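Colleague: Got a predicted structure here, sequence first:
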Amino acid sequence: MNMITFFIVGLVVHIVFFVSIFDIYFTSPLVHGMTPQHVPLPPPAKRLVLFVADGLRADSLFRPDVNGTIRAPYVRSIMEEKGTWGVSHTRVPTESRPGHVALIAGFYEDVSAVAKGWKENPVEFDSVFNESKHTWCWGSPDILPMFAKGASGDHVYTHTYSAENQDFASTDASKLDTWVFDEVKAFFSSARRNETLLSRLHEDQVVLFLHLLGIDTNGHAHRPMSKEYLENIAYVDAGVEEIVSMIEDFFENDGKTAYVFTSDHGMTNWGSHGAGHPSETLTPLVVWGAGVQTAQKVTAQDFEDQLLQEWNLEHLRRVDVSQADIAPLMSSLIGVPIPLNSVGALPLHYLDNSEHFKAESMYANSIQILEQFKVKMAQKKETTLSFLFTPYKLLTESRQLDFVRKARSLIQQGKYDEAIRLCKAMIAQALQGLSYYHTYDRFFLGASVVVGFVGWTSYVVLVILKTHASLRKPHSHRDPVSARSLWRVFVCAALTIIAFLLVQASPWTYYIYCLLPVPVWYSVFKEFGTLADLMNSAPSLPLSKCFGYFVLVILGIELLVISFFYRAMLTVGLVVLSGWPVVSQLYTQAKGVSLSWALGCLFLATFPLMPVVGREPNVHLVTCAGSLTLLTSASFLWLSRRRTPLQWRDCQLCITQMVHVALCAYVLNSTHSSLKVKQGLPIVNQIISWTTLASSFVVPLLSSTRLFQRLLSISLSLVSTYLLLSTGYEALFPPVLCWLMFVWINIEQEAMHTQGISNKLGLSSFDFAENIDITKIRQLKLDDIRRSYFFVFFIITAFFGTGNIASINSFDPASVYCFLTVFNPFVMGALMMWKVLIPFVIVMCAFEAIQVSTRLSSRSLFLIVLVISDLMALHFFFLVKDYGSWLDIGTSISHYVIVMSMTIFLMLLSIMSHVLTSKRVHVGWRRKTHFT
């Protein structure tokens, strides 16, 4: 198998392994075909008004300021007198779309749905809006359309402003809320003159939804503790009061309007959201109006935290809910069926109604969830052989019938409390049953993926031993009969698997996961001769040294795995690596390079100890990063000049790039200064930023392909872009990483010299563009395992050096302010992804240089890297959780996805790094002048 074929096959295999995690853990929990459940009693309200203050934290609303002044006096008065309040507990990811889906549809949107689209509605799901007779919505174009497109019929009407209005550099983001309030006022004003609209508004089961984005935008731009954020809360409070007064006046105080005020997610102190910090997951909930329990005075609470005292609310009963519980609450208030896909449980403490009504509502809630369970069970039963099907024992068909009969009987007998307790227990069991059937095939699919994974890794190891290791290979004859028998065995296995999946009517993706191990293991067994060669060569191998390397690599992999949970382990690893020259005795032969290596490792070791989230922007550190880049670049330029003469054009290009780095540092300072005084993003700065990003892919191709000159040009180009995407200390990371990578290249050359296989001319003689004589490419040595591990370690350090899972989820828009300030999730996400990849590219280019300078084929070291990465991925596959908190489950899955993505990215980035290092674009004149 040639390299291109191997690369394509490897890429396909890893993509299959990567996608498998979505079929195993990220499949949509939604089912269809359920019957809507109606409550036979009249509802207390004819209409519902839903206020969602996007990005509003619970403590920001409830806590008085330092002077004891209440920020939201109107909402506070509702809590004190007219309504019931509590905290709504959200789930991660704490983003606007999943939060609104939980609020209005009653289920927690799975990652597969989010990945299919942001502004559109990628999956069909029911919602309170869909079940209503008429719904009018005002607010963001990112949220409203998905509920309109998911509704059946034409009864959800949306009014949105332009996406350009969501500008983080706006002088006053509360104008987004002003737009909503003004549009609602104009709507009711026009309704008085429009008989059709007036008639619709006076019908039953009407919903009015006001999406208020100003608080979220101000939080991103100025932080939640800022004057802008807190003043926006007061402005929303006044707006809500005005809208409520207007609605009550419009409907002549008929007492048939229910109001819900809440938030989709909170926000961290540093202005981001997406992860599971309490400031992101604790949101306010205040409900009042028709059918809602009025404020209840209490002397003791069930909550023992200090928040009630800080909020001065220990005298009012607090009723907490899960965010998905709000959908059944809204449905119950206006008498519409609970959304079919809802997993929320009706919070009865919010209702002010008869016990009969509460019991009927809980009964409808339990039947609605039970209907989902029945559909899920039927689907799984139809696609599983009868003798293999194992039903959920706590909720068999007979127990379902018993529950329905008993619950209905208790309600008819007037034993409402018992009926409610029974329904709550039923809801809990049905939700567990839904999870059981949703994960029914998880073990089967997981086992198939693991078998394929182990087979692939074994095959790669055999390829390394066969083609790149110096084994004693005795002449052997392959038995054609055995080869044909092996082929027949695996063909029979494949046919058996296909027949089994056909009988069960399995999805087409199951065929891929289950059949992939067949050709993989066939390839492994075909290379049985390589194992025999290894056994024959064993007496001549340094077994103790091999065992030592094996143990060290396993320990090293474990360290990298632990670093995903504790970034400080990278610091431990870098400190250990700093002492490598002493252990390997390189220090005695190359003291200067060894000292630089130790210092580089120790400086880089400080970054994993830094906070990844919760920091305030510090553009002065970015300026320092620019200065450090210029200093180190000048040093390497001087050293390179001493090693080999530079053409004037290359020197001119390098100096130009250094000036450009200084310009980028100035642009960042200028941009943040302009935004601070609310003058917006200067157009010149924006042009320079986008030009820098575009040119970063091209400018390195203009430089010399000699090793140090090309690497210096790549580093300057990437660092200049990174500076524009930085807000604090993380800007120092690429310059330090570049320094260590340059030293790594040098110290590996010294290590080769100690083995007597170093190039006599040194690194200055290497040119990325030159074709290496294949006769000079050496076989793999045990020390190459260490080089490959170093590469994987630096790749993980490049990823986690300044961030972790929480920091990636907690996106900070300030990082992209040099490029744009108008909210655009796709462009912003792409810019942040490139920021994450820049350190990867730096390490990849250094690894390319090491492969060239150590006279190894590009395939050799990368195969070892592939094995190490796959062992990590397999490790994380076993660490995936399907129990515990949603955050724990999501984080464990994220680790696997990251490692698999890293492996795929490395395969693609290896091509990119090869182009960046070895290709050159000749533009204009060529001058032979040398700079010496």
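Modeller: Great, that's in hand. As the structure is a prediction and not an experimental result, all values here were calculated from the model.

Colleague: switch to C-alpha atoms for all contacts and neighbour counts from now on
Modeller: Fine.

Colleague: ok, and for the helix or strand hosting Ile785, which residues are buried?
Modeller: Here Ile785 sits within helix 783-800, counting by DSSP states H and E. Neighbour counts over helix 783-800 (16 or more other CA atoms under 10 Å) mark 784-800 as buried.

Colleague: now what about the next helix or strand after that helix, what contacts it?
Modeller: Next along the chain after helix 783-800, taking DSSP H and E as the criterion, comes helix 805-809. With CA atoms under 8 Å, 6 or more residues apart in numbering as the test, helix 805-809 has contacts from Pro93, His273, Gly274, Ala275, Gly276, Val612, Val613, Thr891, Ser894.

Colleague: Filter those residues down to just the ones in helices.
Modeller: Among those, the residues falling in helices (DSSP state H) are Thr891, Ser894.

Colleague: And the contacts of helix 805-809, which is closest to Pro145?
Modeller: Among the contacts of helix 805-809, Pro93 lies closest to Pro145 (CA to CA), at 20.3 Å.

Colleague: can you tell me which residues contact the closest residue to the closest one other than its chain neighbours?
Modeller: The shortest distance from Pro93 to any non-neighbouring residue, by CA to CA, 6 or more residues apart in numbering, is to Gly274 (4.8 Å). Shown in contact with Gly274 (CA under 8 Å, 6+ apart): Val92, Pro93, Thr94, Glu95, Glu280, Ala806, Asn809, Ser810, Phe811.

Colleague: adding another structure so you can compare the two:
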Amino acid sequence: MRGGDGILGVRSSARSPEANSPKIRTQFLGRREKWLVILGVALHAIYMLSIFDIYFKTPIVHGMEPVTPRFSAPAKRLVLLVADGLRADKFFEPDSNGSYRAPFLRSVIKERGRWGVSHARPPTESRPGHVSIIAGFYEDPSAVTKGWKANPVEFDSVFNRSRHTFAFGSPDIIPIFCGALEHSTWNSYPHEYEDFATDASFLDEWSLDQFEGLLNRSKEDVKLKQLLQQDNLVVFLHLLGCDSNGHAHRPYSTIYLNNVRVVDQIAERVYNLVQNYFKDNSTAFVFTADHGMSDKGSHGDGHPSNTDTPLVAWGAGVRPPVRTFENHHHENTVRFVDDHVHDMPTPADWGLNGFERQDVNQADIAPLMSTLVGLPCPVNSVGNLPLGFVNLSKPFKPLNDYSFVLDQIEHLISISDYEAAKMLSENLRSLALEGLHYFQTYDWFQLMTVISLGYLGWMVYLMVHVLQEYTSLPRKFFQNDQSVYLQTNTKKIYFLGCLLMGLVCVILLVEHSPPLYHAYFAMTIFLWVRIFREYRFLRALWSYMLGKEIRYFAKLLAKLLASFIVSVFVLEILVKSFMDRKIYTWIFLIIGVFASVYLQYSMPWGSGLPVFVWLACWFLSIFTLMPAEIPDNTKLVVSSGFMIVIIGVASRYLDMYSRESKFWLSLTHEVQKSKSNIIFLFQVLLVAFSAVMVPLSTYRRTEKQELLVLHQVINWSIAGISIVLPLFSPTGLLSRLTSIFLGFAPAFLLLSIGYEAVFYGALALALMAWILFENAYLHISQTSKSSSSTSAMEDDLILESNERCLRLSDMRIPLAFMVFFNIAFFGTGNFASIASFEISSVYRFITIFNPFLMAALLIFKLLIPFMLVVCTFTAITKMVKVPLLGCYFLVIICSDIMTVHFFFLVRNTGSWMEIGNSISHFGIMSAQVVFVLLLFAVTTLYTKHIQIRSSKRHSRKHM
């Protein structure tokens, strides 16, 4: 409730006498702020989807008929082997003894087939990779919103065109492509088989056993045997072992490297089974991988370790090896719409420089398979047929359009000028891909303009709300002009808004625009209508500034410009930090020096507090110099547990013995010692116990043993109990924040694998430095104002019983929050990269593959540092007595300034890593409004009862 000379009191009294009621005032504020939050969530959700319409539209194929090949199929059947998560270098390179891990497939490369590197495109995940291999196109990134499980746009595939498809493998892949396919026979193992604590190569053996069992059953099943003798058949074996072992043990581990040998043996056994069963030499074989694996055991981004996968093809229709007599490197000259050219020389230790290499884009594998088995190319395919792989007497022509160019091609074919026909076909294909790119970006300017105006309108509307509800401006305006908050006639504004929206809707309907286009325009128009509705307030603001003396006006304008420039400068540095996280090292080195120098004005160096702030900031600056790929270091995690205990004990000591110090006055609170001591000791014991459980749980995994049920129960219990305990801790600022810090520490330790556990303690120390700085700033400002004139107190109007109006200098709090919030993003890795999630950190809680629970644990670990930042931010607003929601809205404005910048940095050209990172940067910032809101809702449980201690000497009554 806001009373007295509060903002709402001014507005309500101007509108109606009845509005002075406290009940009415409280309900009004609640409704408006809830409305703003809902509007913000909806706006960011809708606008975040706009990048898919602007940059990455997937064409929906209507009425396009498949093109039947005009040649006899060289193969009756195709065997596709996909080793999930197999890196190209680990497949081709020798081991430490100089022996190659895939002797059979190397013999294929040298004696009967072709080889190369298949270049995947981000996101390098299993579902998009298999879509690219089997369907020949790069899936719409919006498929991630459905968890890579459902098709956002139905597409054609090699499996669809086959007479029958036999598929065996993972339950996460096989049902996606064969679950609704009537002409298919498939099976998958249960999810429980995917245990990261064991060697997962047995999953590959399972797929082989299923295929072998199929051939054995056909000896007694006449119908099955007849089906197997047909043409246009596809056999698909999904081999998940390398992916699971890469996640659990890393791609340089013995288990992963041995799994490479296993898939090579499976390829040999499949080849022998097929040759012995069919005996017609009419089978084509393709061996590849959907994506690779980074050194840290993850994938998803555009790093070569994730995009470079092996490709080996042999059998019917495949060209034999081509020998080269010099260090020859075949550059992949086939480009996709991003004009990306792969140029990775063949390493000498692969031992394959004497055999011609044919690199392909991953989408090129689909037309290759279709050609080999004589199937129409999938109609969604954007792949190019890699002619270096096929051995045909006639050129392949997947064209079916009657145009002048095609007539020329037909003529060239009729006169047997195949080379000229091939060149003309490639030119036409390039034009078709350029047309596809044009279609994908057709509405670029229109949508960019609308979305940009929408973001600008949202920020202006939010700023108007902050000025109206959380500053002293309304009182000053009301004194000069009582018509500022009179109920205005907004019917004309709404009528013009509806008229404009109706006109836009008609135009969009005529152009057959998607429904989301209507949402983009409607949101933008609605926001600007709401802004024009506040024209009386904006007019009063302008008149207020112009009505001041020139000296005062110049001073006010200078303050506004300085605040704006500093804010934008800080936010632009944060934007740059998404590309180079080492920027935070310089930020905290500089902050440490300036903050400690500032503190000496209220806290002498002899107190040790300026030195503490200096060292805390410098300690935190170390972590953004460390590698994003966190190395395993169990001893460091255990040591971090005891460091956390020491920090908690030191904080507890200060809380108990520094109550009367002017430096700690606002941070301490009277507590019931017996109760608080028991809770504190229990929390310390849980942190120490979790540090002990870290090596015990890790030992089981390193020994390739299942995690004991007892260990799982203990770990879950420690994490769960410790999170609840802060709710019962004392309500003093320092007491409650210390309890929150200790409460989340056990869960964070159990989810840590290396130096990120140290980062948790370093972040807490830096947050304490922030609190000390704000405490000193409060002390200095109160001392300076006590000697100033009473007119200078106008800005301290009471909003609520414990709050004052926001001032321009309070902008430092949202900016500091943005810095700490982003260091929580990047302090232990590159959160903006898809591949930064360290899945091995969940193995102390669960080892059986469960994507939803594992993802939940990963997200929870990443949220813990953010929760510390948000709890500290909330406590500081209470200590400084500024409105939390007002500061929250300023945080959202800062976030949206960065969001707009990232919106213009989204790319659909260049390297695939650049494309993926630009999307993730925009997505992270756009979702931050919802993300921060959810964190505030959760942390309110811990911070709503925090009480700030004050004395008569350090407080003054607001008038």
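Modeller: It's in. Here the structure is a predicted model, which means the values were calculated and not measured.

Colleague: After superposition, what's the TM-score, could you say?
Modeller: TM-score for the superposed chains, counting by TM-score structural alignment, normalised by the length of structure 1: 0.89, backed by 867 aligned residues with a CA RMSD of 2.3 Å.

Colleague: Nearest residue to the middle of structure 1?
Modeller: Geometric centre of structure 1, nearest residue: Asn809, 5.2 Å, by CA atoms, centre = their mean.

Colleague: Just give me the match in structure 1 for Trp458 of structure 2.
Modeller: With TM-score structural alignment as the criterion, Trp458 of structure 2 lines up with Trp456 in structure 1.

Colleague: Quick check: which element contains its match?
Modeller: helix 442-467.

Colleague: Against structure 2, what's the mean shift for the next helix or strand after that helix, could you check?
Modeller: Using DSSP H and E, the next helix or strand after helix 442-467 of structure 1 towards the C-terminus is helix 480-503. By mean CA distance after the TM-score superposition for structure 1, the fitted helix 480-503 of structure 1 averages 3.6 Å away from its aligned residues in structure 2.

Colleague: Where in structure 2 does the helix or strand just after helix 480-503 of structure 1 align, residue-wise?
Modeller: Counting by DSSP H and E, the next helix or strand C-terminal to helix 480-503 of structure 1 is helix 508-515. The aligned range for helix 508-515 of structure 1 in structure 2 is 515-522, by TM-score structural alignment.

Colleague: how about the matching stretch: buried residues?
Modeller: Tyr517, His518, Tyr520, Phe521, Ala522.

Colleague: now, among the residues you listed, which is nearest to Ala745 of structure 2?
Modeller: Tyr520 (42.8 Å).

Colleague: for that closest one, what are its contacts?
Modeller: Counting by CA under 8 Å, 6+ apart, Tyr520 of structure 2 has contacts Ile46, Tyr47, Ser50, Val450, Ile451.

Colleague: One more: Asn391 of structure 2?
Modeller: Gly317, Val318, Arg319.

Colleague: ok, of those residues, which come out buried?
Modeller: For the contacts of Asn391 of structure 2, buried by 16+ other CA under 10 Å: Gly317, Val318, Arg319.

Colleague: which ones among those residues are found in helices?
Modeller: Short answer: these have none in helices (DSSP H).

Colleague: which one is the match of Trp458 of structure 2 nearest to, not counting chain neighbours?
Modeller: Trp456 of structure 1's closest residue in space is Val520 (CA to CA, 6+ apart), at 5.9 Å.

Colleague: and what of Ser722 of structure 2?
Modeller: In space, Ser722 of structure 2 is closest to Gly743, 4.7 Å off (CA to CA, 6+ apart).

Colleague: looking at it, the one you found is touching Gln683, isn't it?
Modeller: Yes - counting by CA atoms under 8 Å, Gln683 is a contact partner of Gly743 of structure 2 at 6.6 Å.

Colleague: what's the overlap in contacts for these two?
Modeller: Joint contacts of Gly743 of structure 2 and Gln683 (CA under 8 Å, 6+ apart) are Ser722, Leu725.

Colleague: Just to check, Phe823 of structure 1 is in contact with Glu164?
Modeller: Yes - with contact defined as CA under 8 Å, Phe823 of structure 1 reaches Glu164; the gap is 7.3 Å.

Colleague: When those two are compared, which one has more neighbours?
Modeller: Phe823 (18 against 10; other CA atoms under 10 Å).

Colleague: Just give me the match in structure 2 for the more buried one.
Modeller: Phe823 of structure 1 maps onto Phe849 in structure 2, by TM-score structural alignment.

Colleague: For that match, list the residues it contacts.
Modeller: Per CA under 8 Å, 6+ apart, neighbours of Phe849 of structure 2: His191, Glu192, Tyr193, Glu194, Asp195, Phe196.

Colleague: thought Leu361 of structure 2 was touching Ala120?
Modeller: One correction, residue 361 of structure 2 is Asn, not Leu. Yes - look at Asn361 of structure 2 against Ala120 with CA under 8 Å: they come within range, at 6.5 Å.

Colleague: Would you mind confirming that Ser370 of structure 2 makes contact with Val379?
Modeller: No - with contact defined as CA under 8 Å, Ser370 of structure 2 does not count as touching Val379 (11.4 Å).
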